[in-house]
Structure formats: structure tokens, C-alpha cells
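Peer 1: Any chance you can model this:
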Amino acid sequence: MTFYYFGVEIEVIVEPHNKQQPVPAPVSDHLDYWYDKIAKALRNRKGSDQQALKAIAESRRTTYRSTTDRHLTWWITWDGSLIAPEWPKHPGVPLEAVSPRLETRKRWEDEIDAFWSAMRAVFHMPRRVLRCGSHVHVSPGRGSFHLKELQAIAFAVVFYNDQVQQVLPQSRRNYHYCVPNKEHSRKLKGKSISAVAALINAVQSKEKLVEIIQGLSKKDRPVLWNFHNVTKMPFTEEPAIGTVEFRGGRCLRGPVRTKRWISFAVAFMILAIQEFKLPLKSSYPSCSPSLFWQKIRNAAATENMAQHLPESFKTMNESNRSDITDDPGDDYPFDLPNARFIPQSGSTSDVEV
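Peer 2: Next up, the predicted model:
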């Protein structure tokens, strides 16, 4: 039976309920207090197996977690992309939450709901956010993609780039942490679809595919679809974890949109593998954003994830303003990458932490 593993990284700036304890600059040791607090709140909640969630808090990312550890627990830490030069002293807490490895064949939604329940117990979710986003890592249940599957996904990244851009909120389009692959890659710039198909058909290794779709240096990592984890990169000692990473999701501040962007990332890779068989053809029929979205929903249905995707892609990109308040704790329609953080007012939560 086919199924998929995935993990989600959530980068957000949040405001503690207790605003009498403002947090100094992000490099301060005061972050330990808040990271430990959210980790404790997670451990007080249960996942789909009715076991207490596992969580680790670490405010200093001196070394990345080992391959084994990163799959087993929620990890609460900080990320440099959340830190701005003009950062003031305010109640905002910048954090990155990395999920354990979840499975499409299990009730992964319970784990997401439990995470956001813990977050709401400790923090106020802000109206405006600064340099925030989300990443979703996906791999097949057997652990890693075959080369032919990766070739299909890479081709879909190029072929469906315009349609994917229509799905993204405006703030995530061409954002410098998730540049479209076909605009970043030196191998793809100016190439026709037939030329891209020929390049990918000729690939004999995962390393060569990664070189084509984005490049092999560390500076090539922040693209919309990151393939660097499918093989060992020359700039790191970390082993390959076998995932393809989608970096274009909007800032997540509640369970509804978290499930949406997870489901989209998984469905895109399923669609790519279903639709683009090797050898790739030199041309394929064009596809409107609406038809593309229907294909995504159909692909999601194969893993029982379609219920998390709205009927229209305009709900995903938030141009349909009637849908912007459908996520608890998320009452502002757009991410504003260049905006200054503005704390909200609010009362102390009565939810047990």
C-alpha cells in the first residue's frame, strides 16, 4: 500500500499571554523560558495514538538534530530568518516548530490539532507577522523517492510553475526564501518545456537531477521546491533524509491552514508521479489554474487528504476574502514580509498549559 511520510516546519512570531514579561532581543536566553513552556504544553497533550506528545526545546541551534531524533519529536527552536536588523525589544517570541515525521495513513490531523491547542494555551497569535513561513518535507513510505519519481516531480515543478504561483498568497510569490526553481536554476533559465524534458530524461543520478532543478551549493537551497535532501550535499556532513521540501506555504497560525498546505505539498508530488511517466514527452496540454487545482484535489483524495483542501485555489491564495477567518487564531489575510511586528492586546488564557 502506498503512503507518504511528511513533516512540517512552522516559523512564526507570537505574543505571550503574559505581556508583563517582555522578551529582549532574539539572542537572549529568555527564549529558553518560552520554548520550554510550549514544549511542556505539547507534552501535556496527546496525539492520534493517545500517547503524550514528545517535544524538545532548544533556543541555540549549534548543531542540527541527528537523523533519528528529528523524526520522533516536536522540536521548538529559533531560526535566523525570523531575525530582523531593526528588531526592537517587545513581547514577540520568534520560534520555529518542527514536527515529528507524520504518516498519511494515520490520523496525523490529531497531532496538528494538538500542536495548535498547545500554542494557543501559551501564546496570542499576532495580526501581523515578520519574515514568517512554513516548509513541508515529503517522502514516500518506503523512505526515499526513486530517481524516476524525482524526475517526474522535478518536471512538474517546471511545467506547473505558473499554476502553483496562482495558488500561493501574493506575499509568497517570488519571495527570496522560495524563488521559483525555473527562475533560479542556471540549467533551466531560458529553456523550453521540450528542452527541460530532454534534460531531465538524460539524468542518470539524483545528484545530477538536483544540479539541474536548483544547483548543488548552499546558496541554492532557498527555492520553492528544495531537492537538497534527496542526496548528500557537498556543503554538509548531514546524511540525506530523502525528502523533497515545499517552501512556499504562507505563515501558519492555526490548524486549518496547516492541514491545507501539508495536503497541497503531498498532493503535488502524487500528481507529478501519476501524470509524468518517464521518458517525458516533448509537449503536454496546457492547464488552467482551475483545472490544475482539480487535479491537486483528486491526487489528495488518494491519501484521504482532499477534505483539507478548499474547492477553489482562490481560497488558498486568499484572494477570496470571505474565507480569511476560517482558521482559529488567524484573523489577518496576508503575510507581510516587510512589515514591522505589531503586538496585539489580549487576556490571559484559561487553558491548561
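Peer 1: going forward, measure contacts and count neighbours with C-alpha atoms only.
Peer 2: OK.
Peer 1: Quick check: F123 touching I13?
Peer 2: No - assessed by C-alpha atoms under 8 Å, F123 is found out of contact with I13, at 9.7 Å.
Peer 1: Show me what counts as buried in the longest helix that the chain contains.
Peer 2: Using DSSP state H, we find that the single longest helix of the chain is helix 255-275. Using 16 or more other C-alpha atoms under 10 Å as the test for burial, helix 255-275 gives 255-273.
Peer 1: give me the element the residue nearest to R173 when sequence neighbours are not counted is part of.
Peer 2: Nearest residue to R173, sequence neighbours excluded (C-alpha to C-alpha, 6 or more residues apart in numbering): Q165, at 6.2 Å. When elements are assigned from DSSP states H and E, Q165 belongs to helix 161-167.
Peer 1: For that helix, give me every contacting residue.
Peer 2: Contact partners of helix 161-167, identified using C-alpha atoms under 8 Å, 6 or more residues apart in numbering, comprise R173, P180, K182, S288, P289, F292, F313, K314, M316, N317.
Peer 1: so what's the third one up against?
Peer 2: Right, the one you point to is K182. V158, N161, L188, K189, I213, Q214.
Peer 1: my guess is the last one contacts N181, does it?
Peer 2: Read that as Q214. Yes - taking contacts as C-alpha under 8 Å, Q214 lies within contact range of N181: 5.9 Å.
Peer 1: Common neighbours of the two, please.
Peer 2: Common neighbours of Q214 and N181 (C-alpha under 8 Å, 6+ apart) are V223.
Peer 1: residues near H176, how many?
Peer 2: Residues near H176, counting by other C-alpha atoms under 10 Å, number 11.
Peer 1: before we move on, what about the one 5 residues further on?
Peer 2: The burial count assigned to N181 is 24, neighbours taken as other C-alpha under 10 Å.
Peer 1: What of the one 10 residues further on?
Peer 2: Applying the criterion other C-alpha under 10 Å, we find 13 residues in the vicinity of K191.
Peer 1: which stretches of the chain form strands?
Peer 2: With strands called from DSSP state E, the chain shows them at 4-16, 55-57, 74-77, 93-98, 102-103, 123-124, 133-140, 225-226, 244-249.
Peer 1: follow-up on the earlier one: give me the more crowded residue out of F123 and I13.
Peer 2: I13 (26 against 21).
Peer 1: Could you also give me the structure for this second sequence? I'd like to compare it with the first:
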Amino acid sequence: MSTSRISDCPGLRFGVEIELVVRSKRRKHTTFESLASEICQHLDKAKISSHIGSLSQKSNATETYHDWTIIRDSTLPSTPEENIFGVELVSPIFYFQKKHIWAVQVQKLWRVLESQFEVHATKECSTHVHLSPGNGPWSLNEAKGIAKATIFFERCIDALMPGHRRINPYCMSNRRNPEYNQLHVPLIFSNISQAESPETLGDHMCLCSKDSIHAQQTLHDEDFVHPHFRWNFTSLTERTRTIEFRQPPASKDAKDTITWILFAVSFAQWASERANTALDPTQTDGIADLYKYVMAGAQLSGVSNATMPGLLEKLFQGAKRLPVPRYDLKSMTEDEHDKMEMEGKKKGIPLDKYKELFAYV
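Peer 2: This next block holds a predicted model:
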């Protein structure tokens, strides 16, 4: 993204999807529609426009989407007899530089949730951020820059996540997909550089293994393209024309949601402008470099409020780059499982924790 684009139009646009498990504090709802109606009522009182939608409606969202959409998420834990439902709150499309609009709405949204509802950020929940330029779709060169940066910094970004988001099949590793797993980073960069279209780039970045749970669900017996990766590039060719950051965990409050928006936008802003020339694929990524580039992206994006860069600093506090993973949980044999368990025991690390450090999906 060129400097002129930033001056001509307000930087990047984004939409955020917040997944939560919700129960009303004051009413008993036996259906999702009843709960969603109460959420909309409280949002309306807070002067936040919203409506009850569906997953199909979300997938068909357009640039004219102006309000929040409340959607039932069947992948999240729901217990209707206990008045508990999995809920996805999908934001309108925001311009990042208009913080006086989007940050205020996120804060108001969370005040409503915290005051009127019991909100549970379970491990099944996550926070997704969709990204696009402010004045049109990503250029192929910009998308390639982001793709290279996600590959290069994957284990550093993994270090910013809770362990369960490193081995979750709904945010699989782009670096360890069937297209790239056996390649060194310089060859991956070359492959990305040679992509002739956004569709080709998405196919390479989001190739899903025939051994994955998604292949089992869709009856694929060969590798195929699927959106459930840390960074989803398949939507580059869909109506929204976005790049989706799917790895962040559930937001527990407004600060969490704002932090992941800040990180995603800042990382993508820098990567789209600088990664093609700044990253050396023969070198090893480091947390200090990622932090430097994310903070540079924040500055490029126009982040001037001292509180917001403070959130990014807190995200990086104490983080260390994770080791290269060695075990593919999708196709692990019994012998490999036993070996992994024994390695963990020798190091005094419980198996679940060892998986989070040394395995991938």
C-alpha cells in the first residue's frame, strides 16, 4: 500500500467478529432468537444499531453493511435448557483511522454485554479480524507482502497466543500446510512471489490436508483449499475481498477486542507496504523484529493515542519466539504420539502443554 493511498483514503478498513457464549442476567431465553432480540434491544438503547442475522447473511455482507449483526454460532457450546447460547457479533465495516467511531462502538458494545449478560469466553470462541484497503481491494503485491510476513513471523505470532490457539483446527498453520511444509522459507517466498492472481495466492496459502477434520467433514480424499487458517487468503476473491486474521482467542473485554484489531491492522499495514523488500527469508524471525514492524505499522496507520500503542506493548510483554514444531497432529501415528509424550515427560512438561509448544495442525 503506497503512502499516497494512505493520504487519499483513511488507511485500512476492517470488520471484527466476536464469538462468545452468552446468557441473560435478567431473562430466561429458551431460543437463540429471544436472546438475540434482547441483545439488540440493549444495543439500541446504547445507540448502537444492530439486527439478528444468519451465517449466510454474514457471508453475503457488502460494503453497505452499517450495523452489528447478531448470529447464532452452532460451533460454540449452547445449552438451551440453561438459557445459554453461542453468539457471534459481527461488526459493520469500519475505517481504522476513524477511532472515534469504531473504538467507541466496541467499548459501548462491551459495556452492554458486561452489564446485561453473563459472557463466557470459552476455548471454542475466537476473535476474527477482516482487513482490506480503504479505497479498494488489495493489490496482488500488497497481498503477497502480507502472505510473506505471516509465513516469516508465524512462530513469533504464535507466541502471542494462548496455547490452544496454536493447535486449533479452525486456525491451522499457513506455514505447515501441505503446499509449504517441506519447503524452506526462501522457496516459500519464491512461490508467493510467483503467484499470478489472488486466487492462486489463496490456494497456496490455504491448502488444507486430506488428513484434516475438514476433509473428514467434507469427504475430501485429496488436499483442498479451505479458509480455516491462521490467515485466510481465500476471501481475496470473494465479495468482501478481505484477508482474515482468524487466530486470536476469545475476547474477554473491550481491551482484548481493541488489541487484536490494533495488532491485525498494524501488522497488515506494515506488511503490505514493506515486507516484500524488508524481509530476508534466509534469516530467522525474532520477537523484537515483529514488535518493531508492528509498531511501525501502527504509526503508518495513524495510531496516535498513547493508550492504543500501550495495548500492543502489553501484548508483546514477556513473549519469546516459539521453537519449530515437530509433530503434525492431523496425521500423527501412535508411535509419534508415544514419542511426543515421552519427550514431554523427560522435560517435565505435561502432554497437553507439550503439544501446544511442539505440534501443529
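Peer 1: excluding its backbone neighbours, what's nearest the residue nearest the centre of the second structure?
Peer 2: In the second structure, the residue lying closest to the centroid (C-alpha atoms, centre = their mean) is R246, at 2.2 Å. Distances taken as C-alpha to C-alpha, 6+ apart place H128 nearest to R246 of the second structure, at 4.7 Å, with adjacent residues excluded.
Peer 1: per the alignment, that neighbour corresponds to what in the first structure?
Peer 2: In the first structure, the residue matched to H128 of the second structure (TM-score structural alignment) is H135.
Peer 1: Can you check which of the strands of the first structure gets nearest to V23 of the first structure?
Peer 2: Nearest of those to V23 of the first structure, taken as C-alpha to C-alpha: strand 93-98 at 6.8 Å.
Peer 1: tell me which residues in that closest one are buried?
Peer 2: Buried positions in strand 93-98 of the first structure, judged by neighbour count with 16+ other C-alpha under 10 Å: V93, P94, L95, E96, A97, V98.
Peer 1: got the contact list for the third one?
Peer 2: Neighbour list for L95 of the first structure: E11, V12, I13, V14, Y35, I76, T77, W78, D79, L82 [criterion: C-alpha under 8 Å, 6+ apart].
Peer 1: so the first one touches L82, yeah?
Peer 2: Yes - here E11 of the first structure lies in contact with L82, judged by C-alpha under 8 Å, at a distance of 7.5 Å.
Peer 1: okay but E109 of the first structure is in contact with R257, surely?
Peer 2: No - at 11.7 Å, E109 of the first structure does not count as touching R257 under the criterion of C-alpha under 8 Å.
Peer 1: Tally up the residues packed near R65 of the first structure, please.
Peer 2: Neighbours of R65 of the first structure under the rule other C-alpha under 10 Å: 12.
Peer 1: ok, now the one 10 residues further on?
Peer 2: Burial measure for W75 of the first structure: 23 neighbouring residues, criterion other C-alpha under 10 Å.
Peer 1: which ones are touching it?
Peer 2: With C-alpha under 8 Å, 6+ apart, W75 of the first structure has these contacts: A39, A55, I56, A57, E58, E96, A97, V98, S99, P100.
Peer 1: can you tell me which two in these are farthest apart?
Peer 2: Across the contacts of W75 of the first structure (C-alpha to C-alpha), the longest gap, 15.2 Å, separates E58 and P100.
Peer 1: out of those two, which sits in the more crowded spot?
Peer 2: A side-by-side neighbour count of E58 of the first structure and P100, using other C-alpha under 10 Å, places P100 first with 22 against 15.
Peer 1: Report the separation between the counterpart of that one in the second structure and F267 of the second structure.
Peer 2: Here P100 of the first structure is matched to P92 in the second structure, going by TM-score structural alignment. Separation of P92 of the second structure from F267 of the second structure (C-alpha to C-alpha, to the nearest Å): 21 Å.
Peer 1: average offset between the longest helix of the first structure and the second structure?
Peer 2: Superposing on the second structure and averaging over aligned pairs (mean C-alpha distance after the TM-score superposition for the first structure), helix 255-275 of the first structure comes out at 1.1 Å.
Peer 1: For that helix, which outside residues touch it?
Peer 2: 4, 6, 8, 109, 112-113, 116, 136, 138, 149, 152-153, 155-156, 246, 249, 252, 295-297, 299-300, 305-306, 308-310, 316, 326-328.
Peer 1: which of those residues are buried?
Peer 2: 4, 6, 8, 109, 112-113, 116, 136, 138, 149, 152-153, 155-156, 246, 249, 252, 295-297, 299-300, 305-306, 308-309, 316.
Peer 1: quick one: which of those sit in helices?
Peer 2: Here DSSP H is the test, and these give 109, 112-113, 116, 149, 152-153, 155-156, 295-297, 299-300, 316 as lying in helices.
Peer 1: From E199 of the second structure, how far out is S301 of the second structure?
Peer 2: To E199 of the second structure, S301 of the second structure is 27 Å away according to C-alpha to C-alpha.
Peer 1: if you count what's nearby, which of the two comes out ahead?
Peer 2: For S301 of the second structure versus E199, neighbours defined as other C-alpha under 10 Å are more numerous around S301 (22 against 17).
Peer 1: what's the nearest residue to the more buried one if we skip its chain neighbours?
Peer 2: Sequence neighbours aside, G11 is the residue nearest to S301 of the second structure in space, at 6.0 Å (criterion: C-alpha to C-alpha, 6+ apart).
Peer 1: What of K144 of the second structure?
Peer 2: I192 is the one closest to K144 of the second structure (C-alpha to C-alpha, 6+ apart), at 6.2 Å.
Peer 1: right, and T79 of the second structure touches F85 too?
Peer 2: Yes - under the criterion of C-alpha under 8 Å, T79 of the second structure is in contact with F85, at a separation of 6.2 Å.
Peer 1: what does the residue nearest to K144 of the second structure align to in the first structure?
Peer 2: Aligned against the first structure - with TM-score structural alignment as the criterion - I192 of the second structure pairs with I200.
Peer 1: same thing with Q107 of the second structure?
Peer 2: In the first structure, Q107 of the second structure lands on D113 (TM-score structural alignment).
Peer 1: Contact partners for its match?
Peer 2: Contacts of D113 of the first structure (C-alpha under 8 Å, 6+ apart): P255.
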